[in-house]
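[1] This is the structure alone, sequence omitted:
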């Protein structure tokens, strides 16, 4: 059976960064990833200095290639199905879909999150003309006729204020959700149109939006825009391993990746169950790895 100092679950920017840091610290590391990272649907990632406009797959491949320089790191393209505490809570047993088992002293959870859209057809356009992060994709959508799709008023107002920096030609869609008089006034002061009617369908070709048709029969032309999804963790490792979470789903940590369960760490979007930039996720992964390395050092010195 394979025995490791630390298993890193998830090969996004957080997991890659954590693995690199631990590999450079000469720790025996296993990195597991199954290629389901949520940014795989987009053509390019932005905002990571020296890597602006890089394709997500290229970013991942570059990261994995760099890990090859460190012989103590082993990469597995596999899905982990179970993580259980070993007898006496000394380490963990990790099982994969292909029947393999591994033992690790410590675990970093970095599998990220996934989206639930207010209108499921958004998925057909997501990553090409509809996005969730203006900082990531606002520049590419600048000055185009855009929409903001959000069913809750606070989300709609927040996103509209942000997107307005990149385009003044803006329509807010609530897909049937109500807006208060104050909310309507705030948007109309900026000449932002509001449509509260439920959406019937999105019209476009090959992922590029052209128009939105509503149940009322109205149709508006739009070239793209930004949506406010809700997010969830794609697995239940946090809960099953007993890590405490706040009411909003954020994992409780010490600020450096350590959860409330000994030897379990968390990094990247999985910690807050909320979206993050590549560069922030990578930083989170490095911080968690530094905590792992320090704890291993203290345990063994």
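    Arrived safely. This one's a predicted model, so the numbers in the text were calculated from it and none came from an experiment.

[2] Please make it C-alpha for all contacts and neighbour counts, starting now.
    Will do.

[3] tally of neighbours for the closest residue to residue 266 other than its chain neighbours?
    Of all residues not flanking residue 266 in the chain, residue 109 sits nearest, at 4.6 Å (C-alpha to C-alpha, 6 or more residues apart in numbering). Close neighbours of residue 109, defined as other C-alpha atoms under 10 Å, add up to 24.

[4] what's the spacing between residue 49 and residue 39?
    Note on residue 49: its distance to residue 39, by C-alpha to C-alpha, to the nearest Å, is 17 Å.

[5] of these two, who's got more company?
    Comparing residue 49 with residue 39 by neighbour count (other C-alpha under 10 Å), the higher total belongs to residue 39, at 17 against 9.

[6] Next up, a structure to set beside the first:
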């Protein structure tokens, strides 16, 4: 059987896309390797009716919604390769099976590359986060550190100031802020240190201190950081999709990539914020475009 669409990636974007496609009577498969970007996250926030839900529980509830539709199949498998032949796609899964589909949605997401700082992994997802919209409320009014090694740290610090006024900016030995930016931060009583960080210390995932290689230290209750980002899957590159300078998959406003029949949804285009509700919305929008394109082809 030739499928109407294959959705690769079982995050909120892929799950949402699968639901919209299924309810449009399209025969689809959702492939979910189950290696989410938010694996370290204990709770997800900002999604109405699901605020505070565990990511694993969110996925469980979402898949229960999907399996009610007989035209939706969920395969807990990794897709190892995709090839386009004429107007169809051959999808190869890790268990050795091959599938044929008219359309493909890549909801494969991104991977965070953390700053190379000793101990940072112990606190990531518990008391040090990347998105204030997701976790700012939990750290409100605390003594926070903002860690970043490039110019994005200024924008992040401005955001964090909405939730706490007790902020220290650490660039980990990098000169990335302009003189004007430093002066503006200081005028807001936000201290800046460019000293190289030795390690983060705390107990049971709760940050307590930031230690520097010059022997100094600061006491902090939590923080946020700027991370590097890279594609979680090489499939877009294998298909020949155009990649933007920032590493995101290049798409139009409807999620269509440079390869006809291939769409991207979620944060892998690096054009949306890393929020649960935003990713789900993106999946719904892209799936709607796939449906319209299929109808146009068949009508």
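    Structure's in. What do you need? This structure is a prediction, so every number in the text was calculated from the model and none was measured.

[7] for the second structure, longest helix please?
    Of all the segments of type helix in the second structure, defined by DSSP state H, the longest one is helix 276-298.

[8] Which part of the first structure matches it?
    Here helix 276-298 of the second structure aligns to the first structure at residues 278-300, judged by TM-score structural alignment.

[9] buried residues in the matching stretch?
    Within stretch 278-300 of the first structure, the residues that count as buried by 16 or more other C-alpha atoms under 10 Å are 278-293, 296.

[10] Look up how far residue 33 of the first structure lies from the closest residue in space to residue 2 of the first structure that isn't next to it in sequence.
    Excluding the flanking residues, the one nearest residue 2 of the first structure by C-alpha to C-alpha, 6+ apart is residue 102, at 5.0 Å. For residue 102 of the first structure, the distance to residue 33 of the first structure (C-alpha to C-alpha) stands at 15 Å.

[11] the more surrounded of these two?
    More neighbours surround residue 33 than the other of residue 102 of the first structure and residue 33, with 21 against 16 (other C-alpha under 10 Å).

[12] so which helix or strand takes in residue 183 of the first structure?
    helix 181-188 (DSSP states H and E).

[13] for residue 160 of the first structure, that is, sorry about that
    Taking DSSP H and E as the criterion, residue 160 of the first structure maps to helix 153-163.

[14] going on from that helix, what's the next piece of helix or strand?
    Helix 153-163 of the first structure is succeeded, C-terminally, by strand 170-173 (DSSP H and E).

[15] whereabouts in the second structure does that following strand align?
    Strand 170-173 of the first structure corresponds to residues 167-170 in the second structure, going by TM-score structural alignment.

[16] Check which residues of that stretch are buried.
    167-170.

[17] Could you tell me how many residues sit around the closest residue in space to residue 127 of the second structure that isn't next to it in sequence?
    The spatially closest residue to residue 127 of the second structure, leaving aside those adjacent along the chain, is residue 222, at 4.9 Å (C-alpha to C-alpha, 6+ apart). Around residue 222 of the second structure there are 27 other residues, counting by other C-alpha under 10 Å.

[18] so where do the helices sit in the second structure?
    12-23, 55-66, 120-123, 132-135, 152-160, 179-187, 235-239, 276-298.

[19] Out of those, which one sits most buried?
    Most buried of the helices of the second structure, by mean neighbour count (mean count of other C-alpha atoms under 10 Å): helix 12-23, with a mean of 26.

[20] corresponding residue for residue 144 of the first structure in the second structure?
    Superposed on the second structure with TM-score structural alignment, residue 144 of the first structure falls opposite residue 142.

[21] My error: substitute residue 196 of the first structure in the last question.
    Match for residue 196 of the first structure (TM-score structural alignment): residue 194.

[22] Run a quick neighbour tally on that match.
    Residues near residue 194 of the second structure, counting by other C-alpha under 10 Å, number 16.

[23] In the first structure, point out the residues matching the lengthiest strand in the second structure.
    Scanning the second structure for the strand with the most residues, using DSSP state E, yields strand 98-106. Using TM-score structural alignment, the residues of the first structure aligned to strand 98-106 of the second structure are 101-109.

[24] post-alignment, that stretch versus the second structure, mean distance?
    Mean deviation of stretch 101-109 of the first structure from its aligned counterpart in the second structure after superposition (mean C-alpha distance after the TM-score superposition for the first structure): 0.8 Å.

[25] Is it correct that the match of residue 144 of the first structure is in contact with residue 161?
    No - using C-alpha atoms under 8 Å, residue 142 of the second structure is not in contact with residue 161; the gap is 10.9 Å.

[26] show me where the stretch 1-150 of the first structure has strands.
    Along the stretch 1-150 of the first structure, the stretches classed as strands by DSSP state E, counting those that start in this stretch are 2-9, 29-33, 73-77, 80-85, 92-96, 101-109, 114-116, 130-131, 146-149.

[27] Format those strands as TSV; extra columns: distance to residue 250 of the first structure.
    Formatted as TSV, those follow (distance: least, C-alpha to C-alpha, whole Å):
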stretch	distance to residue 250 of the first structure
strand 2-9	18
strand 29-33	22
strand 73-77	27
strand 80-85	20
strand 92-96	23
strand 101-109	13
strand 114-116	15
strand 130-131	23
strand 146-149	24
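
[28] I appreciate the help and will end here.
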